[in-house]
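Student: No letters, just coordinates:
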């Protein structure tokens, strides 16, 4: 199918009619503006979208897991039907290659189907039953049953660096819809066309599966005009966000200052420290340098799990550094997602390069074209690293800082780091066992600890944790990837003394859904 772009918001089952321009997509490589002009949702349309979601919530949250699963699978199928359109428009708006865009499309549809399987089976609601004991002494025990229930309408903000997997129908939306929460999505200005194509796909899926109007809306417009009002609307009960720390903090403030504060699940910044132990270098320094370089420059470094900080013990790693210098010197600049990201990257790299005590390991020698940025790696001592806050900040792009020191100094530095999405150790099995305190220190700072690999691959599965202590995320108890992310949009509700017929099927004595439950303290089906 060939998608037609209108430049307007999706308000339930209708299209927006605002006439105030919200911006225009820009060709990532050339800077040329792309049609159409996108129009901002009006104040009335923002309210209408949220109110439709609030109206849809009772009906949508009450339908069975199988029905919601059918909706999620329909979304996946509709997205696959416009995969060519997404690859074509995505390449223009983001500069991402065809393979990356198609791979991200597959990840998006795969996670929708993963959630569909989860809620179709049904045990995720964590049903717990404590049967009454009327003869218990000295007091009778009442019948008490609990399960997870959806919160209500959720606001989802699209990410700039993942136009599909963390955007309109990405992980936040999939988790919220799976839980039973309608979603109001706020499009990102950098890839509005991709957002509209996916939004149309979700709309078709909602209609074909007879979902209540308001289960999904897609709004265009700036943060102050659209995003903040959505978060502040009393019907919104949670927020999903992937982006800058400044943007995440603004949403957290808006949510906290409501008469009824709500949770904001914001993924914000991470430098993803890598610790290289001597045994890893002994296995092959050049190969390790090549693997690190490939991870650093993947997608022009525009991944939240980019390895931006490397701890290298003193007295070793000479071949590693020489090979890394060679790779950097011959590397080619890459087109970044948009000018804002590129300018911030260039400013950060230049600031680090000018910092006292910082040495340049290597930088690309090739001249970059408009919209492009080149890889860079720097080196600094542990002491200077700890003294200079700038060196601990995230550089969003293909740049890293190598910190040199003794193993004792490295281990002592880990607790001084901010919270991270990932932390990595390279070494031998024996070194891993011998450095348990180092492993524990890294685990205290990160949501995912990796051994002998690099963090840029994030598997979408039941056990994945893509989150970590603040400021990598606003709530280190949560994840934005994998099926555990559904837990962000639910709360536990307890029913005491209810007649069996008035309980949800998940809590009824006969267990008509055949799910796993805890009954009187024992797990079973």
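Tutor: Sure, I can see it. What you are looking at is a predicted structure, and each value in this text was computed from that prediction instead of being measured.
Student: can we go C-alpha only for contacts and neighbour counts from here?
Tutor: Fine.
Student: contacting residues for residue 251?
Tutor: By C-alpha atoms under 8 Å, 6 or more residues apart in numbering, the contact list for residue 251 reads 228, 231, 264.
Student: Below is an additional structure, to be compared with the one above:
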């Protein structure tokens, strides 16, 4: 039975988060303390394994990623780089035709954030995962609507952090809606299905005061194999494709769902010869949805290349796919791969142009010659474009971008992984002609924070240790 937090408790959690916004807190200290507490609690993996059926080794790695992510954000915030400080001193001779006033621009926290975690990553996208970490880095307290797939882990994490006052955990759909529509909440973040994410996005947009909603929804993550690669290393491509689309039982948002290969190559035969590993799915509901999605794939001109029960690889040709594009080019969450053979390179670009927004798009090739047009199309369609690497596995780093045009996300200019994710929960404020005593510390001339001063990077500013 799904738990429901009383609405009075939801409202109290949001109001407490708002009070903390006014009082302020030290994001660097909080992020490091959260990471230390997660590292020091030995039973988290055991609880997560029991609730999600994910293997302990996978969960331990995910927990390590989560605490690393918290500390990486702390290092960023310590430099002030996330604040985007710009200082323009007064200039009576400013050549626009009028004097320039003293202007100082900085990013400041939006306010309380509601986070809807993912079911497939109970740590990395859970109560203390990337959305929470990036909101805390921005200086925003968080109300987490716990995922029903791991309620005990969510409560355990919430209790572990309760005395810090920066994270509150609530349960149930009604609680999630109440938190997202509360007038004191200033942003929402979500990782999950297109249907669920779109419903919450619409709810956030329909508020009397619409708020930004950062949803990471669905993606097919197509892989384009060129002729040279398909004929030079078919066995390797097949083995890597299987390792990628079956990783975690295919329950990754970056799982490759479509593999395009040239006609006449032996990649399909190599795929048919590879053993498909099996693993339990997160829940009976997700497994049922997966089977329904596989059954919905058109069958005319389509053959089963491998599997069929559990992991499944289907084979068809690009002509059929282009004739019924929407039925073929849609996400199937789970260990499913559609192999599509093509005869004409122009048809491959046509396929790419017709794609919806994607989290990733991958090119497997030996040589870059002649691929400029395809890569340009993919860069317009996807948030991350890969060359000879597979999309599963999203490195937490400064240059990472985990996003893309709709329906990959609801906010095309944002990322939910990497240190740039903090930008989602900040907004700019410019101070004009203010005395130093009333300026935020980051905007004062004697502050060593990273800044652009009169259009030039400030010398001697703090740098990141990582």
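Tutor: Structure's in. What do you need? Quantities reported herein were computed from a predicted structural model and do not represent experimental measurements.
Student: the longest helix in structure 2 is where?
Tutor: helix 56-79 (DSSP state H).
Student: Please state the offset of that one from the chain centre?
Tutor: Relative to its chain's centre, helix 56-79 of structure 2 lies at 15 Å (C-alpha atoms, centre = their mean, to the nearest Å).
Student: if we can go back for a sec, compile the contacts of residue 251 of structure 1 into JSON lines and extend it with columns for distance to residue 477 of structure 1.
Tutor: Listed next are those as JSON lines, based on distance: C-alpha to C-alpha, whole Å:
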{"residue": "228", "distance to residue 477 of structure 1": "24"}
{"residue": "231", "distance to residue 477 of structure 1": "21"}
{"residue": "264", "distance to residue 477 of structure 1": "12"}
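Student: Among the residues you listed, which are located in strands?
Tutor: residue 264 (DSSP state E).
Student: which one of the contacts of residue 251 of structure 1 sits closest to residue 277 of structure 1?
Tutor: residue 264 (37.3 Å; C-alpha to C-alpha).
Student: Looks like the closest one contacts residue 253 (just checking).
Tutor: No: in this structure residue 264 of structure 1 lies outside contact range of residue 253 using C-alpha atoms under 8 Å: 9.3 Å.
Student: Tell me which of the two has more neighbours.
Tutor: residue 264 (27 against 13; other C-alpha atoms under 10 Å).
Student: Just give me the match in structure 2 for the more buried one.
Tutor: Superposed on structure 2 with TM-score structural alignment, residue 264 of structure 1 falls opposite residue 213.
Student: gap between that match and residue 204 of structure 2?
Tutor: Per C-alpha to C-alpha, to the nearest Å, residue 213 of structure 2 is found 6 Å from residue 204 of structure 2.
Student: what's the distance between the residue in structure 2 that residue 524 of structure 1 lines up against and residue 88 of structure 2?
Tutor: Residue pairing (TM-score structural alignment): residue 524 of structure 1 is matched to residue 458 of structure 2. Per C-alpha to C-alpha, residue 458 of structure 2 is found 12 Å from residue 88 of structure 2.
Student: And residue 250 of structure 2, by the same measure?
Tutor: According to C-alpha to C-alpha, residue 250 of structure 2 stands 51 Å off from residue 88 of structure 2.
Student: And the two? Which one has more around it.
Tutor: Higher neighbour count among residue 250 of structure 2 and residue 88: residue 250, with 27 against 17, using other C-alpha under 10 Å.
Student: Show me what that one aligns to in structure 1.
Tutor: Under TM-score structural alignment, residue 250 of structure 2 pairs with residue 301 in structure 1.
Student: show me the residues around the match of residue 264 of structure 1 that make contact.
Tutor: Residue 213 of structure 2 neighbours (C-alpha under 8 Å, 6+ apart): 187-190, 200-201, 204-205, 410-411.
Student: List only buried entries from those residues.
Tutor: Among the contacts of residue 213 of structure 2, those buried by neighbour count (16 or more other C-alpha atoms under 10 Å) are 187-190, 200-201, 204, 410-411.
Student: what's the closest of those residues to residue 261 of structure 2?
Tutor: For those, the nearest to residue 261 of structure 2 is residue 410 (30.7 Å; C-alpha to C-alpha).
Student: From residue 390 of structure 1, how far off is the counterpart of the closest one in structure 1?
Tutor: In structure 1, residue 410 of structure 2 lines up with residue 474, judged by TM-score structural alignment. Distance, residue 474 of structure 1 to residue 390 of structure 1, by C-alpha to C-alpha: 21 Å.
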